[in-house]
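Colleague: Next one to model:
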Amino acid sequence: MQAETVREQITQLTAQLDELGRATEGVRITRKTLLALPDPGPPAPPAPKLPDHPAYQQIMAVFIAADHPLRARHVCEAMDVAVTPNSINNVRLKLERLAGRGILAETEPGVFTHPRP
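Modeller: A predicted model of the protein is given here:
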């Protein structure tokens, strides 16, 4: 009777060992597959957010239509804003803010462009 109990335990343990062997093989295949996948790299940074003021929308429309870098004076002219020192300075500050956020690029001091994708 004891021999039959031991044989039954051996049968159960053999079945468990076979099941664990299949699970181990599945893990090995999964690991191999995961290691073969290309590295996704770092996530892309979120797109810079345009300030809410309507003047920024107008400025961006000017740069999207332009095919060359612009100075604040040219942006004022394109927006039909009076070309006065005060308005030029206000537009320049907005251009610098957009460049600081990565929405525009300042290619040289006072000259801004819209980076094309």
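
Colleague: From here on, just use CA atoms for contacts and neighbour counts.
Modeller: Will do.

Colleague: mind checking how far residue 94 is from residue 2?
Modeller: Separation of residue 94 from residue 2 (CA to CA, to the nearest Å) stands at 90 Å.

Colleague: one more, for comparison:
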Amino acid sequence: MNHEQILDLITTRETAATTQAEQLREQINTLTEQLAAIETELADLATTRGTLLRLAITTDSTASTDATLASTAYQQILAVFATTESGLRAKDICHALGVGTTANHTESLRAKLKRLVARSVLTEAEPGLFALAQPTTSSPNPTPES
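Modeller: The predicted structure is shown next:
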């Protein structure tokens, strides 16, 4: 095989690789657009769920007197729970909120989660695993904690 034949083989392979690269770029662009649309929908659904939770909390006579639940920090925590059906740990919520995951961050958040458990907004099925409480027909009186 002479060098001209080798150059022709290289050119042929280069053309095929260029075509394949263009096809992959098109697929990436299509997938990126689809992902952006799905992420927008997920954000809208999380906002809607969070709004409904806020409305449910403010219309509940026992929760409407609790300023703690109305605070931004607690609403952000509840919005994270609104996006999942399963239980979450403090570190998972820290990640979702974009805050640090050091011990002081997770312990501060865990204290807030325990307050929400005391107010029957969350449940703690097992130590450290928190989930939204299922709505009940009668709600217990909340304890005033900060």
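
Colleague: of residue 94 and residue 2 of the first structure, who's got more company?
Modeller: A side-by-side neighbour count of residue 94 of the first structure and residue 2, using other CA atoms under 10 Å, places residue 94 first with 17 against 7.

Colleague: The more buried one corresponds to which position in the second structure?
Modeller: Using TM-score structural alignment to pair residues, one finds that residue 94 of the first structure aligns to residue 112 in the second structure.

Colleague: Equivalent analysis for residue 109 of the first structure, please.
Modeller: Correspondence of residue 109 of the first structure to the second structure, assessed by TM-score structural alignment: residue 127.

Colleague: Start from the N-terminal end of the second structure and give the strands.
Modeller: 122-126, 129-132 (DSSP state E).

Colleague: of all the ones you listed, which lies closest to residue 3 of the second structure?
Modeller: Of all the strands of the second structure, strand 129-132 sits nearest to residue 3 of the second structure, with 67.8 Å by CA to CA.

Colleague: mean distance, the closest one to its aligned residues in the first structure?
Modeller: The superposed strand 129-132 of the second structure is, by mean CA distance after the TM-score superposition for the first structure, a mean 0.4 Å from where its aligned residues fall in the first structure.

Colleague: Determine the set of other helices and strands touching that strand.
Modeller: helix 72-82, strand 122-126 (3 or more CA pairs under 8 Å, 6 or more residues apart in numbering; DSSP states H and E).

Colleague: Kindly recompute the last result at 10 Å.
Modeller: If you count contacts as 3 or more CA pairs under 10 Å, 6 or more residues apart in numbering; DSSP states H and E, strand 129-132 of the second structure packs onto helix 72-82, helix 90-97, helix 103-118, strand 122-126.

Colleague: could these go into a markdown table alongside distance to residue 37 of the second structure?
Modeller: Below are these laid out as a markdown table (distance: least, CA to CA, whole Å):
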| stretch | distance to residue 37 of the second structure |
| --- | --- |
| helix 72-82 | 20 |
| helix 90-97 | 20 |
| helix 103-118 | 31 |
| strand 122-126 | 31 |
